[in-house]
Every structure is written in C-alpha cells, then in structure tokens.
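Q: Dropping the sequence and predicted coords here.
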Amino acid sequence: MAVVFKWLLRAAGGMIVLALIVVVGLYLLLSRSLPDYDRTVTVEGLKAPVEIVRDNANVPHIFGQDDTDTFFGLGYAHAQDRLWQMTMLRRTVQGRLSEVFGTRTLNIDKVLRRYDLYGLARQSVEVQDAQTMAALNAYSAGINARLQEINDQALGRGAPEMFLFNAPFSPWQPADSIAIVKLLGAKLSPHLEEEVLYARSSLALQDETRLADLMPLAPGSGIAALPEYAALFPHSDLTQLAHAGTGVANPLSPFQHRAFAGASNAFAAAPARSASGGTLLANDPHLGFEAPGIWYLARLELQSGGVIGGTIPGVPAVLTGRSAELGWAITSSYMDDQDLHIEELNPENPEEYRTPDGFKPFGTARSIIKIKGADPVTLTRRWTENGPVLPGSHYNLAEVTPPGHVASLSWTILTPRDTTLSAAIALMHAKSVPEALDAGRFFIGPSQNLTLVDRDVIAMKTVGAMPRRAARHESQGRMPSRGWLPENRWQGISPYSANPEFVAPAGGLLGNTNNKMVDRPFPLHVSFAWGDTQRVHRWRKLMQDREVHTRDSFIEAQLDTVSFTARSLLPLIGADLWFTGESAPDGTPERLRQDALKLLAEWNGEMNEHLPEPLIYAAWLRALQDRLILDDLGPLAHEFTHPDPVFIERVYRDIDGAAVWCDVKQSSPVETCTDIARLALDDALVWISDNYGTALESLRWGDTHQATHDHPVLGEVPVLRYFVNIRQSTSGGDNTLLRGRTRGSGPEPFQNVHGAGYRGVYDFADPDSSVFIAATGQSGHFLSRHYDDLAQLWRRGEYIPMSLDPELARAAAVGVTVLQPATQ
C-alpha cells in the first residue's frame, strides 16, 4: 500500500510539474506578441522618423514630419495593439469567417457575400480624394510594416489568438478601411428588421389598428393609414407564420437585434451658456460591449494641427474628438436608409423578376466560401435594380415573403461611390463649424448626427445619404413593399441641404440622444423609427436647470442614472396598487408585493448599482409587457425583448382605446389594467425570488446589471474566459443618460451589453482640460496590463486627460517608439 501511495504521489507531482511547464511555456509563447513600446524600429515606407509617445494610459501620441508619416504611425500603433480585432473586422466584412471558425459562421458569410460590402469598398477606392488616398496608403503601409516586423522577428504572430486559430493576415489595403466603415452600417441600421417585424406584427394582430400601440411612432408626429400587409399580396398565403424567434445571437455576427442598433448622446453649449465663456461639447457613442472595446484612443499631429479622440482599429481617422479649434461628436441619426422590396418571380422563368418594364433577369455572380473542416460552398449572388436578394432566414424574411417572390434590399451604403472616409479625413482638418459642415456633404453612411463646436459656434447636422422616396410610396418605408411598382422605388438621393441642420440656436444649447429631431411630413420625415423617446426628457431637464454649464456639469449629465421612464411610468401602472389593502402576513406573496411597492413608492428613479429598486422596477416592466402582448402575438411576442415605454403609457392612459391590451383574450373575465399590473408584479417577484431570494432590501441592481465586455471568440472557453472577459457591476439602464442597455432575453436578461464604449467632454475655454475615456483598455492582448486598465476608471465614471500638449504626454510615458526610415 505504501508503495502504491508513493507512486501516486510521484505521478501527481509529475503531473503538477508537467502542467507548470505547459503553463509557463504557453505564457512565454503568447507573451512574445506583447509589443515593446520603448524601442527604435527601422521600417520601409517612411520619409522621415515618426515618434509614437505612449502616455501613462497607453494612448499613442503620434508625431510625424507630414500627414502621411503620421498616418503610417497610426497604422503601426493599431497593428501593435489590435491586430486580432482588425483581422476579425476585415474577415467579417469580406464574408470569410468560415475559413477560421467553420460552419458556425457560414450564414454570416453568406449574407455579407450577398451584400458585397467588400466589393463595393474596392470600387470606392477610386472616388476618394487625393488627401484621403494619401492617408489610406500611408496607414496601410504602417500596418504592413508591423506585420513585416512580426514575421521577421517571430513576435508570436502578433496576437495570442493567432496561435489558437489559423487566420493568416494578408497585407492591408485601402479598401479594407473603407469596408470596415461600411460594416459599421450593419451594426447601426435597424430599419430592415423594423420593417420585417412591422409586417409580421401586422399579420399576427387580429386588430390592425393596434399596430399604432405596439410599434408606436415617436410622440408628436402623425402618419396616414398604411395598408394591411396581407392586403399588398391578396392572392398569397401569408397567414402561416413560423415565429422563428430571436434565438441566441452569434457574438461574431454584425447583424444584431434592433434593440441594439446604434445609440449615443451628444450635447453642446455656446459661450453664452458656458461658465468659462468657451463652447462645451460632450459625446458618448454607444455600441455593443466586447473585449477589447471597439474604440482606440489616439492623438495625431497633422500639418493642420493636432487631433485627439476615438479611432476604430482599421480606420485612419479620429471619428469623435477634437483639435485645438474644433470639436466633433457623433450619434446615430436613425435615418431610414433601408427599404425592403418584395420581388415577384416570373412564373415561366424563376431567373427573372418583375420590373415596371416587364420581367428582367437577375444580376448574378458566383462566390466560393471556404469552410474550415468542410467542403467549400458555392453561393450564387443575385441582385435586382433595387438591390441584392437576401435569404429568407435573414431577420425572418421568409415569414413576410409570399410564395413565388423574393426579398431585395435598397440601402444607401450599397454604393460603389462611397466617400464617407474622405469626409472623415476632411473633418479632422476643418478649422471651423462651416468647414466641418462642408466636409459632411461627403458622408454616405452609416448616417450620423454630427454635433460640432468651434470656439464661438455650436451646430448639429444629420450627415449621410438620405433616400428620396415618392410621396405615393405604398408603405412609406415602414414595411416591405412591392418592388415592381415605380412609386415604391427610390427616386435617388435627396440633396445635402435637405438633411436636418441646426446652427447657433437662440437658446445656446444643442443635444441629441437618438431622439426625434424634426417633425416633417413624409417623404422628408427622415425616419419613423427613432432610437429614443425617453433619455431626451432627462437631458432637457438637466440642461435647462442651469443658466450656465461647465465641463463638470456636462460630465454629471453624461453619467446621470436617473430614469425619466421609471418616474413617469411607475405612478401610472401602480396607481391603484400603492398602499392598498391590509398588511399581509410575513412570508406570503401578498406581503412580498406590499414590500416591493413600498420600496418603489419611496424611490427617486435612480438606477444605482447598489439599490434594490432598479431590479424590482426593471423586472416588473419586463413582466408587464409580456403579460400585455403574449396572448395577442403568441411566439412573436418574444421578438419584443425590451419594454417600450411609449407602448405601456398608451395602454395605461388608454390612448385610442389601447387599454384593450389588458384583457386576456383567452380568458372569460375581462381583466383590467390594474389586474395585469398586479399579476405582472407577482411574476417579477417570483422571478427575483427564484434567482436572488426574497430579501428585497438586500437586492443589488449591479449584481444583475453587469457590463459584459466579453471576448467574442474566447469568451466562452472554460477557464480562459476568466482572463479575457471583463465583467463589472454598473449603474444605469435602458433609458438613462448613462445608458446600459440590457440583454433583454435569456437567463440573465438584465446584463449590461450595450453602452458608451467612449466618453469625451471638451471645454474650448481651456481645451487641455478636456477629458476622455474608453471602456476597456488600449491593448487587445489579454496578457497586457493595458487590456483592462481603463475599465475600472470607466466604471467609476472617471476620465483621463485629453491634451494636445506633447510634454504632458511625455511625462510618465510608458514608452516611446521611434520608427526610423530604412533609407534616408
């Protein structure tokens, strides 16, 4: 027995030693790709030395002798820190993920091949201006110089993920950067899904008029009655809905649920409304969380002066930030830049489709998709005069496509003449608001609201191509329309002057929270689906409560966690429940409900991570919407993942008879809205009790509202996920200015998955007092201390200096990289 025990000890010891050797070896292997920021490197493609000074937050300050050398330095820095992220962005837009990840990404590749965003980007290279082409070529050369260095010096393939996945990195080209800008459009344009869901809901509802409740317009607007969707195809069977449901989103897919379309906040103050006498600007663009985050902080020294702010790896531009004279901010405009068309096939020849001039053949092209571990797939792309033909699985298009028809998409970014990147480069060189507004005319998409300040003037302009629709369009772009009717086809692009514009407003304040900006009749309406009807009310109050503002008051507004929605809806839905009835015995559901109502009655609507009330409120609202719509929509109700405050308000104020939603159709009694509110609260408390216990006072919103900066590839790998995922308790919610959009579905519906990956506040009375922050860290290498070093600052609402002073950057810098030309 002793001998056996001795050998077992030896075996266990050997296994431990072997495991340690493997871990140490793996660390040494993966750590070779950690960049050395303090060195001199000889590279090809430079005219003069470039200095990359990394401040103590690892933000690169890039100093070149001219603009091309500076953009070369930015490309090199991006490749040092975010090579894997750039690989993934490029492979995604090219439709080449399956070469690395196999069949799990095949459907993503198929859709992106049909869009042909990369092919359109390659054609768009020819229409960039000379300044932009010089920047693109220099930036590409900088990336490729880093790749050459990695290959020559065996620097661990440039990123740890490169060891785990066979993802060869080919030389970067200008088209790659243009394509990534186009890819952002897939993340920021919700109208395709909005149209499909509108049509599906039209088919599901017995009372068509109730669509105005379920998918309401932003308050303050009106629209003429639309036809029932089924009426557009009277001879087709559109009544058998599959109700596929949202399912689990692939973290590698750019096609997210409409609830996660781009959002953001931006606001500005003129000198008359600023305590310092200078203009103020704040911006926090919102995108889905991931690790590393999409934003990369950088400063560029251009011939026109320094610029600093947020860049996206793969794109040679500061997309939100400032120079010494100008600040610019972006928010999603929600311009309706997509239209779905139902195309009728020729019954005699399915390779033809109906047009106003008769049947015509589809445009076709074959595309081969290579798949890791499987045979290649040959995809036949088809397109019509309206745009590419999409598969029925994309956003459940099959449910609204009659037999003998296919769906095609018109989309502004599906153009071979995309000058958006030229606009972004020109914006960095602009010295004033008028110059910046002029640069905006070259934006194509994704459309944005561009908020601008110089030292004297504030302005906001919607930039991006706005489709020109016929006034007789049968669906006005709210749901798919018949593609062969001339009135349903786009009539071109509206002139830039038709885009909404606000310059030097009399009140001295401007802002956008993705809210409705203009109330214009169709077809100049801009959009029927806006991103916010709630946050703007809180923003307006915070702005109007002060006669003058400061940098700090703008920071307070950016970090504000008070929910206007909670303050307005809770008194409405709980009107007949507060403090009613006798005190119930401890331990009963009635007592739990009374305790919950008591907590909510004394709550000010602050979505603070340390409080229990936000969780009770959020769970109640979620259960309430489910109770209201499930019996009317059936499985389709699961597509409505987030409570719509306007819908709930319409129901509880009985606007246009909307209180009918409270009656459960399948039951004999007629339920009142008070009944449904009580039942929904009980549902919420049961869910909370099952997951967090019945001690309501000890609940903590931040425990369930955790920001999930997860690695999109390694984030689900056992053990490794603890190193690559960044999870943090956070305040805020769906409708607060400090927006933390919840997941909305699954076992953890209140996880914070979408919000401000970048925050910046700029004061032009003292520009170097401006501040900014990113949500994770500058490095994409999970072994780097800069992978998550900004995350805790971001969570606590702290910022780092946003200065153009080179000496401040050099103070306590983590390293200085000098790129030396190979020949001088």
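A: Alright, I've got the coordinates.
Q: contacts and neighbour counts: CA atoms only from here.
A: Noted.
Q: could you pull out the helices for the stretch 501-650 of the chain?
A: With DSSP state H, counting those that start in this stretch, the ranges of helices along the stretch 501-650 of the chain come out as 535-544, 551-558, 564-573, 589-601, 613-633, 645-652.
Q: I'd like those as TSV, with distance to G387 appended.
A: Shown next, in TSV, are these (distance: least, CA to CA, whole Å):
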stretch	distance to G387
helix 535-544	35
helix 551-558	40
helix 564-573	39
helix 589-601	51
helix 613-633	31
helix 645-652	33
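Q: now for those helices, which one comes closest to G222?
A: With CA to CA, the closest approach to G222 among those belongs to helix 645-652: 14.6 Å.
Q: let's bring in a second one:
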Amino acid sequence: MPQSSARPIRIRGLGRLLVGTILSVLLLIGGALLWIRASLPPVDGSETLAGLHAVVALERDARDRVSILASDPEDLVFGLGYAHAQDRYFQMDLLRRAGSGTLAELIGSGGVAIDRGARLHDLAGTARASLARLDPNERALLDAYVRGVNAGLASLTAPPWEYLLLRQSPAPWRPVDSLHVILAMFRDLQEETNRAERALDLASRTLDPSVFALFRLSPGPWEAPIEGSAGTWPKARIPASGPATEPTASDPASIPDPMPAGSNAFAVGGALTQDGRALIANDMHLTLRVPTVWYPVRLQRTGSNPLDAVGVSLPGAPALVVGSNGHIAWGLTNSYGDWLDHVVLELDPSDPSRYRTPDGWRNLERRTEWIPVAGQDPVRFEIQQSIWGPLVGHDPDGRPLALHWVAQEPEALNLRLMRMVEQTSAESALQLAPSCGVPAQNILVASDSGEVGWTILGRVPRRRGLDGPRPQRWADGQTGWFGWLEPDEVPRIGPDRAARLWTANARVIDLNEQHLLGDGGYDLGARARRIRDRLMERDFFDESALFDIQLDDRAELMEGWYRRLNALVQARPASLERSALLKLLSDWDGRASIDSVAYRLTREWRTAVSAAVLDALNQPLTRLSNDYRLADLPRTEVAVWSILRDPPDWVPPGYGDWTELENRCLERVIAHLGTAERWSEHTWGARNRTAIRHPFSPLLPSWVRPWLDLPPRPVPGDSNVPRVASPTHGASERLVVAPGAELRGILQLPGGPNAHPFSAAREGDYDAWVAGEPVALLPGPARHRRILRPIAND
C-alpha cells in the first residue's frame, strides 16, 4: 500500500516542477521583453545636460523623423549626436568597429575576418593621425557631437537591446570613433583588396592580345558620358586555337552572377523648370539592412546665421550626407576611380628584408596585431609593412606586392563635409567638394538660382605612370602617387542653368580627363544611358518627373538578350516544350516587372551564357592562379556580347558550336524551373523579393524574425536599370528636391529611423518604397518634443 500512494505524490511533485519551470521561463521572457522595451528612447520631457550653450529641441513626427532646433552650431550637432545615439547606437558601434578592426571584440569570432582587413591597412592609425590634423572648428563641432552621442546613450533606461543578447555593454563614444565610421564607408564603397588589378595583370599575361583587348575597351558602347562620346562594338578576334597565349589544361573557375553596387544622381538647371530653381534626384544604391543605412533629419538653427537643412545623415558622423539647405541641394554616387594600386617591391638580393625606395634601401617593418575576440583568446596577426602599404602577396614573377590605398592616408580623411550644409551657391559647393575627406564620390549640386554642376567629392591622388594593366615599381621616384590634386585641378562640369546632368557610376567625362581619376571599375553605362535618354525626352521638369525616372525599370540592356533567346527558341523543332517556352516569352514588356516570366527567363539565361563564355575565356588565367578571375573585371558584358553578336571561329571547349552553347545554357535554366506545369510561377517578382534583415536575424528563432526584419515583398527593377533592385540591394534612399522648395520634395527610405522591435514606426516608409509612392521630404507636425537644457553657468 505505501508504494501505491507514492506515485500520486511523485506526479504532484513533477507537476509543481513543470509549473515552476514554465513560470521561470515566462518570467525570464517577460524580463527580457521589459529590458528590450526599456531600450526605447524617451521622446518627450526635458533633460538638463552639460556641454550645451542654449536650449535644444528634438521634435519627432508621426513617422518618427526628427527635427533638431538650436541657436548655436555646436548645440545643433550635439542634438544630432543625441538623436543618433537614441535611435542607432548599436549600428554606430558596428560601424566604428568595422572601421577600426575591433568588431570581433563585440560579436566574437565572426568579426575576425573583417578586423583583419582594417588592421592590415592600419585604419585605426589613419584615424588617429587624421584626428590630430582636424581644423580647430571641425574639432570643436566633433567634440560637441560626441558629447551629444554619449548624452543620448545615457538617456536610455537600458542599453540598446542587441547588447543584451551579446551580454556586452556599450562603450562610450570617442572623437576618433566618428573617423572610424567614415573609414567603414571607405571599406564599403571601395574594393580594399584591389582584386580587379590582380585579375587584369593575369589576363594581360595569359590571354591573346586580341582577346585581352575585349576587356580593356574604352570608351565602351553602352557608355553615356556627359562629356565625350560612347564607343562602338569591337570585333571579337579569338584565334581558332583558343584565347590563351599558350595551351593550358587547367579547369576554369566558377563564375557567379555578381550584383554591381551603384547609385543614380541627376539634375536639371533652372532653365528647364517652371520656377527657375534647379532640381536634383538622388538614389544611393547600397546593401539593404535593418536598420537603414541613413538617418533622416531636419537641422534648424536660429540666430544671426540661420540654417534650415533637411536630408539624410550617417549615424556616427556629424554631417548631412545628402540633402538641401534652401540654397543648394546635393546628391552622391560612387565614383569608381582608381583609389588603390599594387606596388612591386624591389628586394635587396643580398638582404631580402630590405627594399628599394626613392631615398635608398629601407627595411621592411613588421607589425604584430592582436585581435580581441569576445569569449575567446585574441588572434595574432602578423603584417609586413612598406612605406607604400602592407605586403599582400606576389605577382606571377614572384615579386612581392604592397597595396596602397587612399584610406591609408590621413590627408584623405577629414570632416569638411560638415561645411557642405553651410554653402549657399553651386560654385562654393563645387569648390569645397574635392577637399572633403570621404570616399571619393560623384557629387551633383543644384542651386536655388538655377545652376547645376558636377565634380568629385573627396581627395583625388596625383597618380603618374599607372595606367597600364600591370603593377609597377615606385622606387624610381617617377611612378606612383605624388600628393593630391588641388580643387581647381579636379575635373568639373558647370555650374550651368541650362544643363541636364547625370551620373550612375559610369564614366562622366571625356577620356582626356578620366585619366586623372583612373578606372577603378566604373559601371558599364546602361543605367546612365537610360537616365540620359529620359532627361532628353522633356523640355520642362518637376519633382514627379524626376521621381518617375528613379522608378524606371525599362531594361534596354536585356532587349538584345531577349531577342536572341526568342530567336533561339523559335529555331527549335516543334515540340510541347518549344510551345511552352514561346508562351512564357510572350509576356515580355521590356521591363524588369514583377509579373514577367519572360524577364526572369531572359535574365537567368543571360547569366548562364555569360558564365559559360567567361569560364572558357578565364581558363588561361588558371595557369597562373585560381584566386582571380575575369569576372573580377568591370564591364565584362562588352566582351561577352561582342563575341555573341559576331561569333569567332573559336568555340568554348565542350560545345560543337555557339548555338549548342546557348541551347545547353537554356536547358540548365529550364532544369531549375522544375516541371513545365509550374513554369508560369517563376516570375521575376518570385525571385526578386526583398530580404532586408537585421544582422541578428539569422541567429534567432524563426518566430522572432518578423519583429526584426522587414516583410519580404516582390520589387521591380534590376542591376542595369535606373530602379536598381535585388533582394538585399537597392535604393537606400530616394531624394528629389529643388532647393528653396523643400515643401514639394520627396524622401523615401526602406525602413524607419528607429528599427527597435517595439517602435511603432519601425517600418517607416517601407511600403511606399516598395510601391513607388512619394513620401514628403519635410517632417510632419511634431508628435513628440524633447527639450535639452544647459546647466546654468555651464
């Protein structure tokens, strides 16, 4: 009998244990949710703070967009830092660590590879040296911004929620960290390993000269420069024996379908608008993530030198990146000039630790970097250093190569972009731009007096003897970099009231001037050409006309591919498959539209054919290296299409003729579509669906992700149309504005200012961004107001 009564006791005990466990889990989850909610910023009320000269007000509208009102320049950037920290401190932390080589210290081993790149180039050293060189006024503004950042972080009841998951605490912001943020953008916008130059070297050594010429064509047939002209299609002369200078049996490398980075900016002078103001549009195409790259803000300053500016800022940096101040408006696209060069080192035969310089022999330096890693031992990283940069490998002749990059130069990094918001004419803005220390950008400027102009924003090195396909020796003192171009030496267009200007990462100017900037992989030009043609269609413009161009998804580059594919299918023998394919191709409308099966079929066939051709042409390069490929080079479309439009006698190995290659590529595409009954489901929108995620999203359970990520949506557009779009890449903002008429302006962002899971405006303009609906540039009426007061007699 005692044994029979023990079982209910054990069951009751287990029940109590289970209930206790559930309660503990619920309490843990509840506590975590309360902690996360506590990291929402306080947006009302007031606070008394040290470091202010006068009262600062932060107003937020229904979309959570912030307006900062102050009477003092330092107080204004204090308010900007405060807002950045309240809404984006964790993003700022990631950026400063990516730019200084300390990311692994926060996130663990996943950051080691990123840290290696920063430490290889000693970006932290660049930042320290640049900080010491700052203009006193810039330093005073930076210090005010830093005070604001730390005050904004301190205003949170709990640190940003990401630190809870990492079991870390946020470190205070320092002045040098804002320079690290800018260096992180250098890393994002410039290819820091200079792969294309290595691939070009290999190609020049292994390809028949007639084949190599296909990859060096300039000007190209798709280009649409503002100054100068486009080229014509070259004839592909490939020897029947193949593309190599000598036979090779190496296997080719696999070629992916890359998504080129890029942006659009275009402007029209006041002679082409109703009110005489110039008009500008800008959409910067970047990797899309949660939170958005940019932070929308309005900066208002009263007093003897008033300011009312609106646009987007980069959290961590005290400047308006693009926007309008009522007098001028400006927009940016990446310039893709040649901002990196490999340098061949001449070693001393009697002492390989020494290398020749213009001043004689010098010893290679060795640096030991220790990368802190959260939860693990630090990682040791050894670097050999020359005066021209770190050693990164050897050329095919076995000679050591150093890598020189503008981001290694303290003179290339400063905070003069803060001055852009104070400019009142296109002329003064264009004069300022080349002295700003940022990753070199094309800048378009429009003014309220109707003028528009273009130049380079960022320092341009004075390069000599570096236009060939192979790395050079710099030891003779005649070849290399020799300081920086002065602002009046940097190419410029305008200012002009009657001009139509455009830039889409392609060549902007005549080749006679392009050599000053070099070729760092500028774009093919299809986007630029479409934008140019749209601008030439009209005599007068308003904001809606420019916004419509931003959303243009007509795929002119794909038209030729579609006609070729349609002819290929038409030539096939009659069959059910042929009929099904022709039906799929019948919905072609010339656009990268979400409902089109024909566009997706054409796009994927183009990828397969291009890969087959480039794989075959790449085969000679593998005789020397499998690390670099022809696909690393820019504008490979020219080489591939030149071959297809006038096929040479040579045919890639494994194919009987070019028609067989094209048909077999089509069969590979069809195989990925599954059964014929489901082919019609494979629209472009089914593939081109947004995947805009928080960096923590892949690490968390799937049920949590909807609270962090933006909902997936099919989007029109592609890489060679004005509306650039892929699942993880596209318009990080869309801005259209005439300076002085900001009330009519447009500003879209794919997400809200604060991506906090509990923020009511977390998704921001995302639905409008997907649908292509305009969103007002200026913030709406204030829903919240936070007052920052100075300490009396501070």
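A: Happy to help now that I have it. Treat the numbers as computed from the prediction; the structure is a model and nothing was measured.
Q: what's the most buried one of the helices of the stretch 501-650 of structure 1?
A: helix 613-633 (a mean of 22; mean count of other CA atoms under 10 Å).
Q: how far away is V640 of structure 2 from W561 of structure 2?
A: Distance from V640 of structure 2 to W561 of structure 2, counting by CA to CA, to the nearest Å: 11 Å.
Q: among the helices of the stretch 501-650 of structure 1, which is nearest V713 of structure 1?
A: V713 of structure 1 lies closest to helix 613-633 among these, at 30.0 Å (CA to CA).
Q: So what's the gap between that closest one and the chain middle?
A: Put simply, helix 613-633 of structure 1 sits 25 Å off its chain's centre (CA atoms, centre = their mean, to the nearest Å).
Q: got it, and stretch 563-576 of structure 1?
A: Remark: stretch 563-576 of structure 1 is offset 28 Å from the chain centroid, using CA atoms, centre = their mean.
Q: show me where the stretch 651-794 of structure 2 has strands.
A: Assigned by DSSP state E, counting those that start in this stretch, the stretch 651-794 of structure 2 shows strands spanning 725-726, 729-731, 734-737, 746-748, 784-790.
Q: Sorry, wrong one. I was asking about the stretch 251-400 of structure 1.
A: Using DSSP E, counting those that start in this stretch, the strands of the stretch 251-400 of structure 1 run over residues 263-269, 280-288, 296-302, 305-311, 320-323, 327-332, 338-346, 349-355, 358-361, 363-371, 374-383, 389-390.
Q: Specify the stretch among those that is closest to D734 of structure 1.
A: D734 of structure 1 lies closest, by CA to CA, to one member of the strands of the stretch 251-400 of structure 1: strand 263-269, at 10.9 Å.
Q: In terms of secondary structure, what does that closest one contact?
A: Counting contacts by 3 or more CA pairs under 8 Å, 6 or more residues apart in numbering; DSSP states H and E, strand 263-269 of structure 1 is packed against strand 280-288, strand 327-332, strand 448-453, strand 509-512, strand 752-756.
Q: Need the ones you listed in CSV (columns: mean neighbour count and distance to D595 of structure 1).
A: Listed next are those as CSV, based on neighbours: other CA atoms under 10 Å; distance: least, CA to CA, whole Å:
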stretch, mean neighbour count, distance to D595 of structure 1
strand 280-288, 27, 35
strand 327-332, 29, 40
strand 448-453, 27, 44
strand 509-512, 24, 38
strand 752-756, 26, 26
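Q: Could you find the closest non-adjacent residue to L379 of structure 1?
A: Among residues not flanking L379 of structure 1 along the chain, S367 sits closest, at 5.1 Å (CA to CA, 6 or more residues apart in numbering).
Q: Tell me which residue of structure 2 lines up with the one you found.
A: Aligned counterpart of S367 of structure 1 in structure 2: E369 (TM-score structural alignment).
Q: Near that match, how many other residues are there?
A: Neighbour count of E369 of structure 2, defined by other CA atoms under 10 Å: 17.
Q: what's the answer for A242 of structure 1, then?
A: A242 of structure 1 has 11 nearby residues by other CA under 10 Å.
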